[in-house]
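# no sequence on this one, just coordinates:
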């Protein structure tokens, strides 16, 4: 598969990206994350996944949307592991569209 990164919004201090895995396996869901990059802090956080946006730090459980109590932390950890895997396996990043 291919890791695709698309710039959705570019501002002076932040950039919003869509990060997704493109592949040809119809039975495998395609992960799609919306990521906010903070230039001055040199950090990023997941602000959207699938159809959800702007996650709380902690959710009561159970809740109407069935989020895990630490949903935001899990998504940010997933993004970090995903990008680390790409770097560790020698994936080459091409120019951002």
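Happy to help now that I have it. Because the structure is predicted, anything quoted here is derived from the model rather than measured.
# switch to C-alpha atoms for all contacts and neighbour counts from now on
Fine.
# Name the helix or strand for residue 15, please.
In this structure, residue 15 is located in strand 14-22 according to DSSP states H and E.
# Distance of residue 70 relative to residue 46?
In this view, residue 70 and residue 46 are 13 Å apart by C-alpha to C-alpha, to the nearest Å.
# So what touches the strand holding residue 15?
Contacts with strand 14-22, where a contact means C-alpha atoms under 8 Å, 6 or more residues apart in numbering, come from 1-10, 30-39.
# Can you tell me the SS state at the residue nearest to the spatial centre of the chain?
Nearest to the mean C-alpha position of the chain, counting by C-alpha atoms, centre = their mean, stands residue 33 at 3.4 Å. With DSSP: H, G, I helix; E, B strand; the rest coil as the basis, residue 33 sits in strand.
# and the comparison structure, right after this:
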């Protein structure tokens, strides 16, 4: 049996990054460099999850943001970290780092030494889309959020 040819869906990835830009722009409070959303469906019996968004760097054409996702607010040591870059001129947002791993390729041969999925970059951007959809559908802003709580979290 021959090798399976994988079609790289660059257009689909660009569309996903464009939608993530729009989703993030709707959630970002104007003029703020950090904010936090508590996420839980209204009918849920589970504790809120928290999504903290902090601007790390801002230039005229790009912004670099840290997104820290806490599944349980009480356990601050258990977090998931994405770093995203928004390109304002192209109106796109993409994941540039996940749990301190950087420089994801568009496509990986599988299996590979890192055990990445063949479409790891797309899957990470889809995860970002799910977080942003969760904020829009089930989130509420957390007043008085102390971004310093996540100061030791570094990408």
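That came through fine. From a predicted model like this one, the values you see are computed outputs, not experimental measurements.
# TM between them?
Once superposed, the chains reach a TM-score of 0.85 (TM-score structural alignment, normalised by the length of the first structure), with 95 aligned residues with a C-alpha RMSD of 2.2 Å.
# picking up where we left off before, what does the residue nearest to the centre of the first structure align to in the second structure?
Alignment note: residue 33 of the first structure maps to residue 82 in the second structure; criterion TM-score structural alignment.
# so that match touches residue 94, yeah?
No - between residue 82 of the second structure and residue 94 there is no contact under C-alpha atoms under 8 Å: 10.0 Å.
# From what I see, the residue nearest to the centre of the first structure and residue 48 are in contact.
Yes - assessed by C-alpha under 8 Å, residue 33 of the first structure is found in contact with residue 48 at 5.7 Å.
# Kindly provide the distance from the residue lying farthest from the centre of the first structure to residue 68 of the first structure.
Distance from the C-alpha centroid of the first structure peaks at residue 62, with 23.9 Å (C-alpha atoms, centre = their mean). Applying C-alpha to C-alpha, the value for residue 62 of the first structure to residue 68 of the first structure is 8 Å.
# So which residues of the second structure form helices?
10-27, 120-138 (DSSP state H).
# would JSON lines of those helices with distance to residue 145 of the second structure and mean neighbour count be doable?
JSON lines is the format used below for the helices of the second structure (distance: least, C-alpha to C-alpha, whole Å; neighbours: other C-alpha atoms under 10 Å):
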{"stretch": "helix 10-27", "distance to residue 145 of the second structure": "15", "mean neighbour count": "17"}
{"stretch": "helix 120-138", "distance to residue 145 of the second structure": "16", "mean neighbour count": "18"}
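# neighbours of the nearest residue in space to the match of residue 33 of the first structure that is not next to it in sequence, just the number please.
Nearest in space to residue 82 of the second structure, with sequence neighbours left out and distances taken as C-alpha to C-alpha, 6 or more residues apart in numbering, is residue 98 at 4.6 Å. Neighbourhood size, residue 98 of the second structure [other C-alpha atoms under 10 Å]: 18.
# What's the match for residue 98 of the second structure in the first structure?
By TM-score structural alignment, residue 98 of the second structure lines up with residue 49.
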